[in-house]
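**Q** The following block contains a protein sequence and its predicted model.
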Amino acid sequence: MRDFQSMNILNIHKFYYQRRGAERYYFDLTKLLVEKGHRVIPFSMQDDRNYPSVYSKYFVPNLELGTTNKSAPFSNVRAYCNTPLHGSSTLPSALTLHGMTQSLRTLGRILYYPQARRNIGDLLDAEKIDIAHIHNIYHHISPSILGEIHARGIPIVMTVHDFKLICPNYTLYTEGAICERCKGGKYYNATIHKCLKNSTAQSLAGTVELYFHKTFRFYEKYVSRFIAPSQFVKNKLVEFGQNPDQIEVIPHFVDVPTLEVTSHKSQVTSETAKYLLYGGALSPEKGIFQFIRYFHHASIPDLELWVAGDGPEKSEIEGYLQENKIKNIILLGKLEKSVLLETMAASLGVVIPSVVYETFGLAALEAFSQKKIVLSSSLGGLGELVEDGKTGFLFDMNDQQSVIRSLLQLSHEKDRVASMGEYAFQVARDRYNKELHYQRLMELYGGVLKGKKA
């Protein structure tokens, strides 16, 4: 390594365009590292939606899995490889020999993709890399790249954005409830309970994938440190058998000064704000449809719910609102980030009604940076991030009255809510700023690099 202040950092993630929270952190981290004087070299997957990059020639060919739902990674499989594959098929409907061959090729790529290893090797031949930072590489890239990076003497760290290391469907959630049946290596439960898209074939593929990766210990052997964004994530990984000495807790960050500018544009006060904002996917694991029903039953005068986002539950939600002639719940559709922040700045607060374990809660942190409190389920990392009665109100999504109590507090205690918003801003500024995140990350990088020298 030439200089700890000017490293060449290989930043790897399977998507090179904005989708969800993992991509937001990936690009925010890239920006932060560049600001600090490092060179960041990306490695990802080719896609028409990608941001431009001079390194795109090294990216792996596109693998279109046909859905943005993380719980259904094997549906509508269509692979675009160097050798064209005629037609398309899904794993559960591969009834022809051709379809079966294509599905097996896709499964092979998901398990271990030799071309990804070759591509990363070509990139490493062209660039001197000091450290590799891995994010999500499942399915599209595969852990085949890890051995090649390790063989070059380059240490690897990995940010854990979900529970894919221990759960075939990423979420520890199936059949409408939290699920930890696979604990102890019992991944066959994913097939028994059809945890992926309610499909036996897709679930079997996910089961095989995790057994394969655990058998060869790709991640355990080659990753020097796993970065958990919350203590909850670390604890859960350890419960499932991960080595605690390999896991460091480094929470995500928010660029408070930038977001504060947006907040100051708004002249909204606790007296003029009248709506609670949800910004995220309209999908079952996010709990928004269930929360909408609770909100409707609460019937709180002068309080509206604004819903920003898109997803598989959109049509069902629209039908529910029309059938019940609901006027105080507004569907905004998917908003650009800047518009979402402005909408957030004019709100009473933000709601995160997840029914799954959230690994962290970037949406909550952004709300804090806008001086807004968060109404949230207490699951996963959200229970650490949101301090009940201080930066927001925690509730149990299985208890309607618990949710309604939080809504009543938001609506009836506006002076308290405003004071809590000020405190939430201080928490974001003091505990989750980018400088502190960078310091923690450099300490981790430094320790890993020293271990390499030893």
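**A** Structure received.
**Q** contacts, neighbours, all on C-alpha from now
**A** Fine.
**Q** Would you state the strands of the stretch 201-350 of the chain in chain order?
**A** For the stretch 201-350 of the chain, the strands defined by DSSP state E, counting those that start in this stretch cover 225-228, 247-249, 275-279, 304-308, 329-333, 349-352.
**Q** So for K31, which of those sits nearest?
**A** K31 lies closest, by Cα to Cα, to one member of the strands of the stretch 201-350 of the chain: strand 225-228, at 18.6 Å.
**Q** name the helices or strands packed onto the closest one?
**A** If contacts are counted by 3 or more Cα pairs under 8 Å, 6 or more residues apart in numbering; DSSP states H and E, strand 225-228 sits against strand 156-159, strand 247-249.
**Q** Second structure follows, compare the two:
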Amino acid sequence: MNILLANWTWFPSGGDWTYIENVSKLYESNGHHVVPFSMQDDRNFPSAYQKYFISNINYKALNNQKKISAGFKVLSKSIYSNEAKKYLNNLLDEVEIHLAHLNLIHHYITPSILEVLKQRNIPIIWTLHDYTAICPQSTFISNDKICEACKGGKFYNAILKKCKKNSLLPSLAAATENYIHRINGYYNYVDFFICPSIFSYQKYKEFNFFKDKLHHLYHSYEFIETINASSKFSDEKFVLFVGRLEKIKGVHTLLKAMRNHPNIKLKIIGDGTQEEDLKTYTSQNGMNNVDFLGKKDKFEVWNYIKQSSFLVCPSEWYEVLGFTIVEAMLFGKPVIGADIGAIPETVINDETGLLFKVGNDIDLAAKISLLYNNEPLINKLGENAKKHAGNLFNPRKHFEGLKKLIPAL
């Protein structure tokens, strides 16, 4: 089969790309051919089909113009893409596609391509990596707090609350996008929606989003490459955070907790809008035990995970899954995680790691203290974590799950 794999990037861009990379290998190892459909970008991996990719859209540059015309351009491009439909039609004229597997396409490729796929009677599955279809903000975070006010299709609340960037125009654009996609019935064209965690599956069900088409299926992760990755070891002992430096990732809570542990080294991998604020916080509080390492490629990240005592995941939003947790566990590392979203599905308290009350730096500090100097506990939880992750994210299980939806696979 020729399988169209659509995603907004064709380069490492986060957890979505980790899945794209793994499911591509999975399809190909089972005799299928992956045909990417994405957006032009200098960082993209080379592809024989890149001539069909849509032109690059830089929303950040458009938003910085602060003009009404730029705002309308952002609004129109994020909702409907004639270009994406045109290029996809061109691709489909040249290549026979037997299955379309969509991933993150909102705002860039847009759900408008579903019309094209439906017209050609191509089966469609869509892996839901975020909550955009039911939450205009995509994260259920409004003004730094969990919010479900748009439940029941009440997307106007995103405007009233200024959920997007605490600004009226982006919030208006986001809410309008959700309304138009619902009104035009794009989601009706999808055969199956795949939720990567039980939590996200239940949340979509709570919002009455195509209950009969929703299916829970944990991601595939080919961990042989991960486990066999070479490492440069040192004698330094430290705990690790890997992720975007944004408010929803809870790094500020982690830094507050680390103020209670000046003798424990914390290494932070990642970048984001909060980076300078977080660095300022550590400087003002004399926290010489914190190292900001910036963004690293996956092999460098793996090296740091291998050397660490354990990983900390202090997220403060409804994590859909959390691939960094998965990678740490596959390396036999326990994880201290916040009790929110899908995190408790991987971090099982006192079995594969430790859970702390979300946003509670005192509880987090106590859990760090409990685990850091207890090597027998670290080893025990780490062994359990490796087994648990290996079972949950087994590629064979993932493919069998896909075959139940698409028997022709």
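**A** All right, it came through fine. No experiment lies behind these values; they were computed from the predicted model shown.
**Q** per the alignment, S406 of the first structure corresponds to what in the second structure?
**A** In the second structure, S406 of the first structure lines up with K367, judged by TM-score structural alignment.
**Q** Hmm, its match is touching I336, no?
**A** Yes: contact criterion Cα atoms under 8 Å: K367 of the second structure and I336 qualify, at 7.3 Å.
**Q** more neighbours, these two?
**A** Remark: of K367 of the second structure and I336, I336 carries more neighbours, 24 against 18, as counted by other Cα atoms under 10 Å.
**Q** The more buried one and S369 touch, don't they?
**A** No: if you go by Cα under 8 Å, I336 of the second structure and S369 don't touch, sitting 11.1 Å apart.
**Q** if we can go back for a sec, find residues that contact each of K367 and I336 of the second structure.
**A** 354-356 (Cα atoms under 8 Å, 6 or more residues apart in numbering).
**Q** As a markdown table, the residues you listed with distance to A149 of the second structure and secondary structure would be great.
**A** Listed next are these as a markdown table, based on distance: Cα to Cα, whole Å; DSSP: H, G, I helix; E, B strand; the rest coil:
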| residue | distance to A149 of the second structure | secondary structure |
| --- | --- | --- |
| L354 | 31 | strand |
| L355 | 27 | strand |
| F356 | 26 | strand |
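**Q** Same list (those) but as CSV, adding distance to K66 of the second structure.
**A** CSV is the format used below for those (distance: Cα to Cα, whole Å):
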residue, distance to K66 of the second structure
L354, 45
L355, 43
F356, 41
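**Q** hey, where'd the helices end up in the stretch 251-400 of the first structure?
**A** Using DSSP state H, counting those that start in this stretch, the helices of the stretch 251-400 of the first structure run over residues 256-265, 288-298, 314-323, 337-345, 362-369, 382-385, 400-412.
**Q** any idea which of these is most buried?
**A** Highest mean neighbour count among the helices of the stretch 251-400 of the first structure (mean count of other Cα atoms under 10 Å): helix 362-369, with a mean of 25.
**Q** which part of the second structure lines up with that one?
**A** Taking TM-score structural alignment, helix 362-369 of the first structure hits residues 323-330 over in the second structure.
**Q** for the aligned partner of K386 of the second structure in the first structure, what are its contacts?
**A** In the first structure, the residue paired with K386 of the second structure according to TM-score structural alignment is F425. Residues in contact with F425 of the first structure (Cα under 8 Å, 6+ apart) are 368-372.
**Q** Nearest to E239 of the first structure among these?
**A** F368 (30.6 Å).
**Q** one step back: could you check how far the match of S406 of the first structure is from S55 of the second structure?
**A** 47 Å (Cα to Cα, to the nearest Å).
**Q** residue boundaries of the helices in the stretch 51-200 of the first structure?
**A** 97-111, 114-126, 144-151, 189-192, 200-216.
**Q** picking that back up, the match of helix 362-369 of the first structure vs the first structure, mean deviation?
**A** With the two structures superposed, stretch 323-330 of the second structure lies on average 0.7 Å from its match in the first structure, counting by mean Cα distance after the TM-score superposition for the first structure.
**Q** If anything else comes up later, I'll come back, but that's it for now.
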